[in-house]
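Visitor: Here you go, sequence then predicted model.
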Amino acid sequence: MTASSVTSPPEPPDVEDDHDDGGGGWWSASHGWAKVVVAAVAVLILLLVGGLAGALVGQRTAPSYGPPAGAIDVGFLQDMSVHHRQAIQMAVWERSNTTDPALRQLAFDIESSQTQQLGMMQGWLQLWQQPTETAPGQFMGWMGMPMTTMPGMASEADLQRFRASSGQALDVAFLQLMLRHHQGGVSMMQTEAAQGQVPVVTALARSMTTSQTAEVTTMTQLLAARGAAPLPAT
């Protein structure tokens, strides 16, 4: 066999640059795996957008947390918030104006404990999207005995007399008003502890009953030591 009889191998076909005569552009020229990846990313984006939209709709339609308006737990927290606010105001005035160390300490203890409790009660009501206080003149409805004022609350005349006092007269007025205030709230605390449906609220009511019962004993003794008697219940 001569060199001239050897057939040369065929030339490889020309490889054109990425080009799509059919007008498909980059997508048509891409490899199959690239198309699969792009499609998967597009599906993922659609799923994320759909999930976000669903979450936003769910936020608008989700029910409120906690018991409904009119429930015992709600009514107790709303009424007791009003009750506590007045006790805190009287305690702050006494602490700031008394010259008796024992009374100053008692007032500080009442102010501190009831301020903390008030914060808890307000926080629960806000979480449940309920008004944080009872409307004026509509108290005790949750106990089936609506009243224009709550037991133990000092009148404006009582508060003016208290603030106008000084020395031992100030201390006696504080002890009398706060003692009656504590005693007036006991029925609300006991009702919540016995009939409430939210465990943290019933536990708070029991704790209030224990601490305020102890303070009632202390204030009764302090009044007697100063030759004074408790006020009649309201």
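Guide: Received, thanks.
Visitor: From here on, just use CA atoms for contacts and neighbour counts.
Guide: Will do.
Visitor: burial measure for the nearest residue to residue 226 once chain neighbours are set aside, as a count.
Guide: The spatially closest residue to residue 226, leaving aside those adjacent along the chain, is residue 172, at 7.5 Å (Cα to Cα, 6 or more residues apart in numbering). Counted with other Cα atoms under 10 Å, residues neighbouring residue 172 total 24.
Visitor: how about the helix or strand harbouring residue 172: buried residues?
Guide: Assigned by DSSP states H and E, residue 172 belongs to helix 167-195. Under the neighbour-count criterion of 16 or more other Cα atoms under 10 Å, helix 167-195 has 169-186, 188-193 buried.
Visitor: try stretch 98-114
Guide: 98, 103-104, 106-108, 110-111, 114.
Visitor: Kindly indicate which of the residues you listed lies nearest residue 34.
Guide: Distances from residue 34 to the buried residues of stretch 98-114, taken as Cα to Cα, are shortest for residue 114 (66.8 Å).
Visitor: My reading is that that closest one lies in a helix. Confirm?
Guide: Yes - assigned with DSSP: H, G, I helix; E, B strand; the rest coil, residue 114 falls within a helix.
Visitor: before we go on, here's another structure to hold up against the first:
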Amino acid sequence: MVLALVVAGVAAFASARGDGESGVPAADSADAGFARDMAVHHQQAVEMSFIVRDRTDDEDVRRLAYDIANTQANQRGMLLGWLDLWELPKLAPDGASPMAWMEGGEEHGEHGGGHGSGGGVGLMPGMATKDELKRLGGLRGEQAEVFFLQLMTDHHTGGVSMAEACASLCAVPVEKRLARGMVEGQQSELGLMRDMLAARGAKPRS
């Protein structure tokens, strides 16, 4: 049993090493860029989930928020772990803009379902602004539920766009598999959130 775990760990380590001559993705590669940007993206999803958890007693919304926070916190740990494994910085090199790794990154930032703007946040698809997070923290009950579901719908729409780009552009097999899993999982949650909004007489913002 112990040997099997060791073998599995070695396989996972090797699969994350990349396919380049050095076995490590370049700092400006899609693999590194996706890991950096999606780690930031996921962190905000976790933050929003914790905010709404304390603003509503609705069990369905609280359960969804818990699932999102748990899943994305775990995925974020994997992404940051790969950057450590590759000995690459967790910040974009030489002050490069977020999404520079993604073909048409700025265009996706504008049309990826996000309403954020300013401070670099607007370049990350679907990210909420500081004002929107503050507003979410000031709501309660159904108002908090609806705004959370709208913000998270934007967030997931942007996340799917990013993950689809990695599935196409990334070279590290294990990261590509994670990206494809993100697409499937977040698309499923998008359908659930549309239904939850409809049940509250609301709809996504875009």
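Guide: Thanks, I have the structure now. Remember, it's a predicted structure, so these values are computed and weren't measured experimentally.
Visitor: Which members of the buried residues of stretch 98-114 of structure 1 occur in helices, if any?
Guide: 103-104, 106-108, 110-111, 114 (DSSP state H).
Visitor: ok, which pair from these is furthest apart?
Guide: Going by Cα to Cα, the pair spanning those furthest: 103 and 114, at 16.4 Å.
Visitor: that older thread, now the buried residues of stretch 98-114 of structure 1 in JSON lines, with distance to residue 42 of structure 1?
Guide: Listed next are the buried residues of stretch 98-114 of structure 1 as JSON lines, based on distance: Cα to Cα, whole Å:
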{"residue": "98", "distance to residue 42 of structure 1": "73"}
{"residue": "103", "distance to residue 42 of structure 1": "72"}
{"residue": "104", "distance to residue 42 of structure 1": "70"}
{"residue": "106", "distance to residue 42 of structure 1": "68"}
{"residue": "107", "distance to residue 42 of structure 1": "66"}
{"residue": "108", "distance to residue 42 of structure 1": "64"}
{"residue": "110", "distance to residue 42 of structure 1": "62"}
{"residue": "111", "distance to residue 42 of structure 1": "60"}
{"residue": "114", "distance to residue 42 of structure 1": "57"}
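Visitor: How many residues are close by the alignment partner in structure 2 of residue 141 of structure 1?
Guide: Counting by TM-score structural alignment, residue 141 of structure 1 corresponds to residue 100 in structure 2. When neighbours are defined as other Cα under 10 Å, residue 100 of structure 2 has 18 of them.
Visitor: same deal with residue 87 of structure 1?
Guide: Neighbour number of residue 87 of structure 1 under other Cα under 10 Å is 21.
Visitor: Show me what the host helix or strand of it packs onto, helices and strands only.
Guide: Secondary structure from DSSP H and E places residue 87 of structure 1 in helix 72-97. Here helix 72-97 of structure 1 touches helix 101-127, helix 167-195, going by 3 or more Cα pairs under 8 Å, 6 or more residues apart in numbering; DSSP states H and E.
Visitor: how about a markdown table for the ones you listed, with distance to residue 210 of structure 1 added?
Guide: Formatted as a markdown table, these follow (distance: least, Cα to Cα, whole Å):
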| stretch | distance to residue 210 of structure 1 |
| --- | --- |
| helix 101-127 | 12 |
| helix 167-195 | 10 |
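Visitor: Which one, of those helices, ends up nearest to residue 73 of structure 1?
Guide: helix 167-195 (6.7 Å).
Visitor: What is the corresponding segment of structure 2 for the next helix or strand after the closest one?
Guide: With elements assigned by DSSP H and E, the helix or strand that comes after helix 167-195 of structure 1 is helix 199-225. Using TM-score structural alignment, the residues of structure 2 aligned to helix 199-225 of structure 1 are 173-199.
Visitor: Give me the mean distance between that stretch and structure 1.
Guide: Once fitted to structure 1, stretch 173-199 of structure 2 is off its aligned match by 0.4 Å on average (mean Cα distance after the TM-score superposition for structure 1).
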